[in-house]
Structure formats: structure tokens, C-alpha cells
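Participant: got a sequence here, can you build the structure:
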Amino acid sequence: MTTTTRFDPLAPGAVAGIRDLGDDALVVAARTLEEDYGRLVDVARLAIAAEVEHRSRRTLGGDGLAAKLGCRSGTELLERTTGATVATIRKRVRLGEKLRSRSSLTGELFPAQFPVLAAALSEGQLSQDMAAAIVDELAPTIERVNPDHLRAAETALVESASEPTTTAEELKIQAMVWRVTIDPDGVEPEEEEALARRGIRLGKAVGGLVPITGNLTPLVAGQLQRLFNAYLTPRTAPVFLPSDGDESSGAEGPVMEDDRTPDQQRHDVLGGILSAAARDPETPKVNGAAPTVLVTVTANDLNQGTGAGWVDGINAPISLRSVRQLACTGETQTVTLDATGAVIQLTSPTRGFTAQQRKAIGARDGYHCAAPGCGTPGDWCEIHHVTPHADGGPTSVDNGVLLCWHHHRTLGSSGWEIRINDGVPEFKPPPWINPDGTWIRTTKAKPRLTAALKRALKETAE
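Facilitator: Take a look at the predicted model:
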């Protein structure tokens, strides 16, 4: 890409002239507008929102800023002065408060809860959405995690956000894995609370349709998503589950006491139906195999009973206790990764990757297209031979990578390069994205992130 002048939206005619920009200049304008103006405006909005809310706090009564101006709260004051929605303002206030220095009742000043993030934001190093991804995951753990571990997580996530290929969605997944890794209470307390809120509710028919609402556990959501991928693959026309068979309920003798709510019962019935549908031989196959839910976990976590497992396609962890329980049912498949994130070797002498190899590669690549920033589900992806088969490249896990249709076909023309290093895919962006020419490891496989984070935490303790 040739050097172009940085875009100045305040220059006369700048906005009107956007349509006349060349391709290179347009891309530069998009990036520089965000880096030079958008991020700095956003951090100022966060600081103003937090300060207005602080000066309008209820303890000040009639002396509060909002009260003196005839508003019920700082949120209402900002709504009237900025024209932003209440939801937008509340998001700014919530995030701004975490980045604002605090003072005690005696006037003593304390640093912000996330000082590294606050400094990076003030320098325009990352976007507001990236900051929210970090705070939303780490803030709930502040009162119970080791402060050094929290700071290590914050620092690592800020550094990751500075990578040219990291998106806010990918950063949120990284922050989630950090939270699970540093939280001494682990996943189980949150999982127990979530179980009490599980449920399915059918509403009243309106216009010939019956609405359904509720909350699914990660496992049931994973089963549902897997079936969606099986039935809605873009390579086939939509098909539907058979609806034959009826239930009988003539149990004899004493029965176990059932203390579930009606919503919880409906949820569990749905889980049973999904399991049965996945086992049905008439259910459409996913890449040649039944739509079995995959649960990924590191060998170290599985052996020591620490950390968490991850249901493919669902960004929520499950406890190791649940992983072991699922292994007993035989209805899920556990994929174990070593400390470096490489899958136990699975090879095939044939040209095409087997269904088992696809599962192993999917576990390593996070069940999505491995291309940085791409969110295409793994079930809709193809497997690319990193070393071409025609050049002697083997059809093995260590030579395959998940790529969606688009990235597979544009790999040779987009400027991106790919390689397998220590069993893990790495991408090198084209020079216009990363002039340094460094290789970047994809970070979508949650257990692999966990292993890396634990190594980082160990280094901070030494």
C-alpha cells in the first residue's frame, strides 16, 4: 500500500470528499479516523459520563449536579444534553466508573480499578468496545482474585488489543478465559446459580405463532447449536426433524421426588429431545459424522481437576465435574489438548480428512475459521492443506487448518500467509496490516488460551 495523507474529518470538505478517495486512501481514512479521533472522543465521553454521575450521586441530595439542573439523575442529565439513549449512557457510566480514579471519605485518592486499561484508552491504543470486553469479564472478579493476577490479566489483554488483527469479539473470548483462569472460585459457583435460572417458557399464540423464551445451559445450547449447524448447513436445503412417536407415563411403584419448576422441566425435556435427535441415524450428518457435541479440555486440567471445559460453539465454560459427568454419558466427545495446544496426533493416509481428523482440527482451531477476525462456524468450513497435498503434504492434523470458503479461496491472493508451528496455526498478515512481518497465532481455542495464561501467571509469581 502506498503512503497516503492521514484523514482529517475536520478539514473543509473532508466528509463530502470521502466518495472520491482511492481504495488505499479509504482504508487509511477508516483506520486513522478511529485512531486519531474516534478513540479519543470515546474516552472523553466515558470520563465525562463518570464525572457527571459522580457529581450527581444520591448522597449529595439537592446539591448534586443533576438535581440542581432539575434532573432526577446524572443519566437523565446526560440524556438531555447529548441526545444519546439511556442504554448508551448507562454503558458509558458503567465503563467510565471502572476507569476513573477514586477517593475515600477522607479525601484520599486511589487509582482506577483498571489503571493499565485507563492509560491505554487515554492514549488511543484501543476502542471503547475492546475496553468494555475487558471490564465486563474481569470486573466481577475484583473482590476475590489475586491483585497481581488481575493486573497480569489486564496487561495481557491490553497488549492483545493492540495487535492489528484482534477484534473486540476475540478479545472478549480471551478476557473470558482469563477470568476463568484467575478466579479462585472457578466455574462451579456461577454454574450452580445458572442452573437455578435455566428454563423454557412457551407464550400465548399470537398471529398463528407461539413465542418461546428462556435460558439454556451451555451444554443444551451447544446441543441445539450443533443441530442447527447440521440442519442449516449452506450446502444443503433446509430439512426438518421427524415428529412421529408419542410419550407414555405409566411408571409403577415409588418415584423420585421432583422439585424442578415447570420451566426447568421443559428445559430438561428439550435437552433429552436434542440428545435423542443427535443419536437418530436419520439426523443429517455434519461433515460425515453425527452432530455430537464436543467438549474441549487440556490434559493438565483434566488430570488435576482444575480449570474448565468448553462446549464447542458456546462462549461459556463448564466445570470439570460436568466434563467428567458428560464423559460417562457417552453422548459427548472430549478432545484433550497438550500444554502447547496441539492435539494428540490423528493421521490419515487418504487425500481427504476423516471425520475424526476434522473434529481434532476443529478443537485446535476453536471450532471456527482459523483466519483472524473470521467467525464462520467450523461446521461450515473446509480443511486447508498448509503444505499442499500435491507437494507431498500429508493429510494429517498437523497439516490441516479450518478455513471458511472465502478465506480458503483468497489465501493466495490476499497477501496472508499461513503455517503450522509446534502443531498450532500461525498467520502472517500482509505488509499493509503489519509492516513488521511477524507471525501471529490464532487465539480462538479456549483451552489453548487457558494453558498460555497459566504459564503467564506462573511467571508473575516467580
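
Participant: okay, CA-based contacts and neighbour counts for the rest of this
Facilitator: Will do.

Participant: how about Ala50, what does it touch?
Facilitator: Arg92, Val93, Arg94, Gly96, Glu97, Arg100 (Cα atoms under 8 Å, 6 or more residues apart in numbering).

Participant: ok, the second one touching Leu46?
Facilitator: Okay, so that is Val93. Yes: between Val93 and Leu46 there is a contact at 6.4 Å, judged by Cα atoms under 8 Å.

Participant: need the overlap of contacts for those two.
Facilitator: By Cα under 8 Å, 6+ apart, no residue touches both Val93 and Leu46.

Participant: in TSV, list the contacts of Ala50 along with neighbour count.
Facilitator: Listed next are these as TSV, based on neighbours: other Cα atoms under 10 Å:
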residue	neighbour count
Arg92	22
Val93	24
Arg94	17
Gly96	25
Glu97	20
Arg100	19
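
Participant: tell me the one of these nearest Val41?
Facilitator: Lowest distance from Val41 to those (Cα to Cα) belongs to Arg92, with 12.1 Å.

Participant: please tell me I have it right and that closest one contacts Arg45.
Facilitator: Yes: with contact defined as Cα under 8 Å, Arg92 reaches Arg45; the gap is 7.1 Å.

Participant: show me which of the contacts of Ala50 is closest to Val177.
Facilitator: Arg94 (22.0 Å).

Participant: how about the secondary structure of the closest one?
Facilitator: helix (DSSP: H, G, I helix; E, B strand; the rest coil).

Participant: got the contact list for the residue nearest to Gly64 when sequence neighbours are not counted?
Facilitator: Beyond its immediate neighbours in the sequence, the residue positioned closest to Gly64 (Cα to Cα, 6 or more residues apart in numbering) is Ser56, lying 4.4 Å away. Contact analysis of Ser56 by Cα under 8 Å, 6+ apart lists Gly64, Leu65, Ala66, Ala67, Ser73, Gly74.

Participant: by neighbours, which of those residues wins?
Facilitator: In terms of neighbours by other Cα atoms under 10 Å, the contacts of Ser56 top out with Gly74 at 27 neighbours.

Participant: let's see this one next to it:
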Amino acid sequence: MVTAPSLPSTEQVLAGLREEVGTLAAELVPGTVGMRRGDALDLAERIEELGREVDRLRLVAARAVDLAAPGSVSSASVLVDQHSGDEAECAPLLISPDDGCSPFAKARDLLRDRLRISGKEARRRLRVAGVVCERITTTGEILPPLHPHLAAVSGEVDSESSAEIVRVLERASVLPGITSDVVDELERTLATHACTFDPDRVRTIGRHVVAVLDPDGAEPEETDARTRQGVHIGRLYNGLASVRLVVDAVQLEVLQTAFDAGSNPRTSTPPLFAGAEVPPAGGSGGAQGGGAGISIDDGAGRRWVCLCGARAGRVGRASPGTGHG
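Facilitator: You can find the predicted model right below:
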């Protein structure tokens, strides 16, 4: 009776691959000395192709850890870092008998601790793996990947491009008027581009797609606008301070109009400030000024004003002799 040869286990295959790669690296280092640029580029391309296949295996392994991870910690028992928004290290930990003695309950933390990768990288792997790997229902049924076109080229596309495509698809899928057919065609197009262009170009294409589908951008949440909106002045460093503005789309248009008018070298009196009465700081506004004003002489014969009150935040160049010192 002839028995079929047993196939090597996954552990044996991975151990053999690691040994061969280590041997190749040891032999390759001295062989690259004096290599011509064309040959070096061919070598780098082949190694990069191998690395993308390894990235594909990383996604498969991350998905396996995600499906096998114990239950999530209750939201009521998780401590949140107020600065970064991430879960603090002192969050309650759960230990499962089959989690390899790792004191973490979430797949992200398991990967970060065991693989010694950052939490950001662990989240990225889980996010991409969740849409390019096959899905398993609670009844054990195997479903195709959520993004089949991206899954088909996962061994040819680098991890950065995959993450960018997933981000664009998630953004497009929630836009009003965007059907599933449009998202599917968008996925097909982006997957094709990712096989041709580098991650920076794919990111540029993704931003352009989102800008075309949603030119006005997402509306800011009320709580987010209330807490972040305004003028933020940074600390003084070497005699310089930075100023950061957080505004919505309407406020941005108003400020942009004021800045463009004030910096136009062809007009000595911008239309925005023409005829405006600029009262001294703390005084009452004029008919068009609408509030207090601050006047600054830049030493070059030009006077810049900032109108407050009804015209808060509008900055421009005033006509000669206008304003108060």
C-alpha cells in the first residue's frame, strides 16, 4: 500500500523560508558591492515583490488573530487618554486561557505586544484585513471579501496604498447619492491604479476622488466645532509664535477674501475696507466698521487694520491716513 507523502505544516514552511531568506541576505550583502544601477534596481524590485507577498500574509495572520481574539473590554471599564484619545495602558485587561498568556483582550493590543509593532500599524493591518480577507459568519459560513477587487491584487499592492484605498472607499460609501455600483467601480479603478503608481500618487488620486464626490466636505459635528473652532496662538519660541486658525467653510471664504484683498499690490484701498471708519480699540464701531479696530503701521508707509465685532477676523490694508495709532 502506497501512502501519499504528508504535506509540511505551516510552521515548517515558515521556518524553512526564514532560514532561506537569512542565508540569502548573508550572501547578498557582499555581492551588491560594485553592482550596476540597473542590476541593483532589478534586485530591489524583486525583493519588493517578495515583501508585498509577505504583507499579504501579514493581513491573513492579523485577520486570524482578530477572529480568534477574546471578547472586547466593556466600554464602561475602559480608560481613555485625554490627550491622544487612545485607550490608556492602565485599562482593565482580560486574560483568556487560549490567548498565549498575553494580558490583552483586543486584537490590536495582542498584535502590538506580540509582534512589537505600533498601535497605528496594528490598527491599519486589522482595518485592511477586514475587507480583503474572507469573512466568516456566526454560523461558520464563509463569505467573499468585502472588497474583492482590492483582495485580488493584495499581493501586488503595498500596504500604504491598500490602506488609502480602504479609506477612500469608506468615505465614498457613506456619501448621499453614491450607490454600491459606483463604489464597486471606484474600487476597481483604484486597485488598478495601485498596481501602477506609488502610494503617494495613489493618495493624491484618492483625495481627488473624494473632492469630486464630496466637494463641500463633511459637515463638522457640533461638539467638534464648539471645542476646536477659533484662533489658537502657540507659545513663543526664539522670538516667534505660530497662530493656527480652525474655521468652517464659510468662515474660510470670508477670511480668504479679506487676505486676498489686503495683499493685492494693485489696490491701495481694498474694497472690503474702502470707506470703513476704524475707531480706536475699545470704542464703538462706525456705520461700516461694526466694532472696534486695531491699526498697525508696518514701517513702510502702509497701515494694516483688524476689524473686530461684526467684522471679526477681517484683516487688510487700510487707505493712507485711515485708523489710529
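
Participant: before we move on, the earlier item: between the contacts of Ser56 of the first structure, which is nearest His408 of the first structure?
Facilitator: Ranked by distance to His408 of the first structure (Cα to Cα), the contacts of Ser56 of the first structure are led by Gly74 at 50.5 Å.

Participant: what's the helix or strand for Arg244 of the second structure?
Facilitator: strand 243-246 (DSSP states H and E).

Participant: next, the buried residues of the helix or strand that that strand is followed by.
Facilitator: Downstream of strand 243-246 of the second structure, the next assigned helix or strand under DSSP H and E is helix 249-262. Going by neighbour count (16 or more other Cα atoms under 10 Å), the buried part of helix 249-262 of the second structure is Leu255, Ala258, Phe259, Ala261, Gly262.

Participant: before we move on, what about stretch 16-28 of the first structure?
Facilitator: By neighbour count on 16+ other Cα under 10 Å, the buried set for stretch 16-28 of the first structure is Ala25, Leu26, Val28.

Participant: what's the counterpart of the first one in the second structure?
Facilitator: So that's Ala25 of the first structure. Aligned counterpart of Ala25 of the first structure in the second structure: Asp39 (TM-score structural alignment).

Participant: would that match count as being in a helix?
Facilitator: Yes: Asp39 of the second structure: assigned to a helix according to three-state DSSP.

Participant: ok, it to Val73 of the second structure distance?
Facilitator: 52 Å (Cα to Cα, to the nearest Å).

Participant: cool, Ala211 of the second structure as well?
Facilitator: As judged by Cα to Cα, Ala211 of the second structure and Val73 of the second structure stand 37 Å apart.

Participant: same thing with Pro220 of the second structure?
Facilitator: From Pro220 of the second structure to Val73 of the second structure the distance is 29 Å (Cα to Cα).

Participant: higher neighbour count, the two?
Facilitator: More crowded of Pro220 of the second structure and Val73, by other Cα under 10 Å: Val73, with 15 against 12.

Participant: the strands in the stretch 151-300 of the second structure, which residues?
Facilitator: 230-233, 243-246, 293-297 (DSSP state E, counting those that start in this stretch).

Participant: mind putting those strands into a markdown table with mean neighbour count and distance to Glu20 of the second structure?
Facilitator: Formatted as a markdown table, those follow (neighbours: other Cα atoms under 10 Å; distance: least, Cα to Cα, whole Å):
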| stretch | mean neighbour count | distance to Glu20 of the second structure |
| --- | --- | --- |
| strand 230-233 | 12 | 55 |
| strand 243-246 | 11 | 53 |
| strand 293-297 | 18 | 71 |
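
Participant: could the ones you listed be laid out in JSON lines, adding distance to Val202 of the second structure?
Facilitator: Shown next, in JSON lines, are the strands of the stretch 151-300 of the second structure (distance: least, Cα to Cα, whole Å):
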{"stretch": "strand 230-233", "distance to Val202 of the second structure": "33"}
{"stretch": "strand 243-246", "distance to Val202 of the second structure": "28"}
{"stretch": "strand 293-297", "distance to Val202 of the second structure": "46"}
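
Participant: among those, which is nearest Ala26 of the second structure?
Facilitator: Short answer: strand 243-246, nearest of the strands of the stretch 151-300 of the second structure by Cα to Cα, at 50.7 Å.

Participant: Val305 of the second structure and Gly34 of the second structure, how far apart?
Facilitator: 64 Å.

Participant: correction: the previous question concerned Ala191 of the second structure.
Facilitator: Taking Cα to Cα, one finds Ala191 of the second structure at 37 Å from Gly34 of the second structure.

Participant: next one: Val210 of the second structure
Facilitator: Separation of Val210 of the second structure from Gly34 of the second structure (Cα to Cα): 46 Å.

Participant: Asn238 of the second structure now?
Facilitator: 47 Å.

Participant: assumed Pro425 of the first structure was part of a helix.
Facilitator: No: according to three-state DSSP, Pro425 of the first structure belongs to no helix; its state is strand.

Participant: report how many residues lie close to the closest residue to it other than its chain neighbours.
Facilitator: Of all residues not flanking Pro425 of the first structure in the chain, Arg419 sits nearest, at 5.7 Å (Cα to Cα, 6+ apart). By other Cα under 10 Å, the residues close to Arg419 of the first structure number 20.

Participant: the second structure: which residue goes with Arg419 of the first structure?
Facilitator: Using TM-score structural alignment, Arg419 of the first structure lacks an equivalent in the second structure.
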